[in-house]
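In: pasting the structure only:
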């Protein structure tokens, strides 16, 4: 008979603890969207290789960051938070492009893949992903950040075995756990 009150008390303690724990970030949707953007970095690199263009595109970067700042409030994000996050996306994409171009220079050619139009095909897809990334950033920002760097590292570790992709994801999420 004395066991029943103890079990009841323990049940309330366990349920009470789990009910008060804040939800932890689910990075999967954000990381999947970042990966879609990184996939386009390959097409950008092919286009730039074929047209002998530099990886650096400062005017395009300014345009992207300006658009992100402008639309940040629509997603309940500060312009600075959105711009910092997108700066990381840009740097991650350039990391992929530089690495691929280095490989292709070493080999003397790029892989035989179809070149896609940067202005009319790739950039519109990047722009469309911008809204998804802002939405997912806000979703992650609303969740608790308890032990965020460790949780993010675990999530990144589970994404890929490709060292370049892993490093690009690390770069793309460099400020994700930063207080904003």
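Out: Yep, it's here. On a predicted model such as this, the values are computed, not experimentally measured, just so you know. Numbering: from 1, shown residues only.

In: alpha carbons only for contacts and neighbour counts from here, please
Out: Noted.

In: Stretch 14-25: end-to-end distance?
Out: 22 Å (C-alpha to C-alpha, to the nearest Å).

In: What's the biggest helix in this structure, counting residues?
Out: helix 79-107 (DSSP state H).

In: Show me which positions of that helix end up buried.
Out: 79, 81-98, 100-101 (16 or more other C-alpha atoms under 10 Å).

In: In addition, the following structure is provided for comparison:
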């Protein structure tokens, strides 16, 4: 009996020591929240883009526009001390996340036989200029977050932030896609 008690105490002591030795994750850096907020702002425009595509019958995929967006971002990369590869990867993820939202909305609207009666801002005159303005902010915020991209806690920070930020499954999925390559990437 005494041996069992000693073994139980010893096991409990080892378990407590192991728990105490486990590193506590570092808190997310302050640079993460503004970046995620701007990514969400960009994703919110996908709703309006989807309405425009619904009305015009244009496909979601616009490779020429995607190349232009990425080329413009890459052209500004040196100003923010970012590599062309990091900027291309980041904005490709933003575009893919945006398309994911558009495809989901269009699918829902086809199933319903109609799109919502929301206002339809002009894609070329209003929405794309907003996306272009967000691009500069995203570049700065990506540069601000870059020192943390290789931190071993980065995936945990993103997972928690994405869960907390998105109340709607589609938004969460889009946010996960938009941030999928943020961690572990090089400058």
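Out: Perfect, I can see it now. Note that the structure is a prediction, hence the values are computed from the model and not measured.

In: What is the equivalent residue in the first structure for residue 139 of the second structure?
Out: When the first structure is aligned by TM-score structural alignment, residue 139 of the second structure is paired with residue 134.

In: how close does that match get to residue 179 of the first structure?
Out: Residue 134 of the first structure is 17 Å from residue 179 of the first structure, by C-alpha to C-alpha.

In: Find the centremost residue of the first structure, please.
Out: Residue closest to the mean C-alpha point of the first structure, counted by C-alpha atoms, centre = their mean, is residue 34 at 3.7 Å.

In: these two touch, right, that one and residue 169?
Out: Yes - the criterion here is C-alpha atoms under 8 Å, and residue 34 of the first structure meets it with residue 169 at 7.5 Å.

In: re the thing from before, run through the residues that contact the residue nearest to the centre of the first structure.
Out: 89, 133, 169, 172 (C-alpha atoms under 8 Å, 6 or more residues apart in numbering).

In: switch to 10 Å and redo it
Out: When contacts are counted by C-alpha atoms under 10 Å, 6 or more residues apart in numbering, residue 34 of the first structure is found next to 28, 89, 92-93, 129-130, 132-133, 136, 168-169, 172-173.

In: Equivalent analysis for residue 106 of the first structure, please.
Out: With C-alpha under 10 Å, 6+ apart, residue 106 of the first structure has these contacts: residue 100.

In: circling back to that earlier point, now the longest helix of the first structure: which residue numbers in the second structure?
Out: So helix 79-107 of the first structure sits over residues 84-112 in the second structure, by TM-score structural alignment.

In: Now that stretch on the first structure. Mean distance?
Out: For stretch 84-112 of the second structure, the mean deviation from the first structure after alignment is 0.2 Å (mean C-alpha distance after the TM-score superposition for the first structure).

In: any idea what residue 126 of the second structure aligns with in the first structure?
Out: Alignment note (TM-score structural alignment): residue 126 of the second structure maps to residue 121 of the first structure.

In: Give me the common contacts of residue 34 and residue 169 of the first structure.
Out: Shared contacts of residue 34 of the first structure and residue 169, counting by C-alpha under 10 Å, 6+ apart, come down to 89, 92-93.

In: And those, which is closest to residue 73 of the first structure?
Out: Distances from residue 73 of the first structure to those, taken as C-alpha to C-alpha, are shortest for residue 89 (19.0 Å).

In: I figured that closest one was touching residue 168, is that so?
Out: Yes - look at residue 89 of the first structure against residue 168 with C-alpha atoms under 10 Å: they come within range, at 8.7 Å.

In: Between the two, which contacts overlap?
Out: Taking C-alpha under 10 Å, 6+ apart as the contact criterion, the residues that touch both residue 89 of the first structure and residue 168 are 34, 38, 95, 174.

In: now, the most widely separated pair of these?
Out: Between any two of those, the greatest separation by C-alpha to C-alpha is 14.8 Å, found for 38 and 174.

In: Which one of the two is surrounded by more residues?
Out: Each of residue 38 of the first structure and residue 174 has its neighbours counted (other C-alpha atoms under 10 Å); residue 38 has more, 25 against 18.
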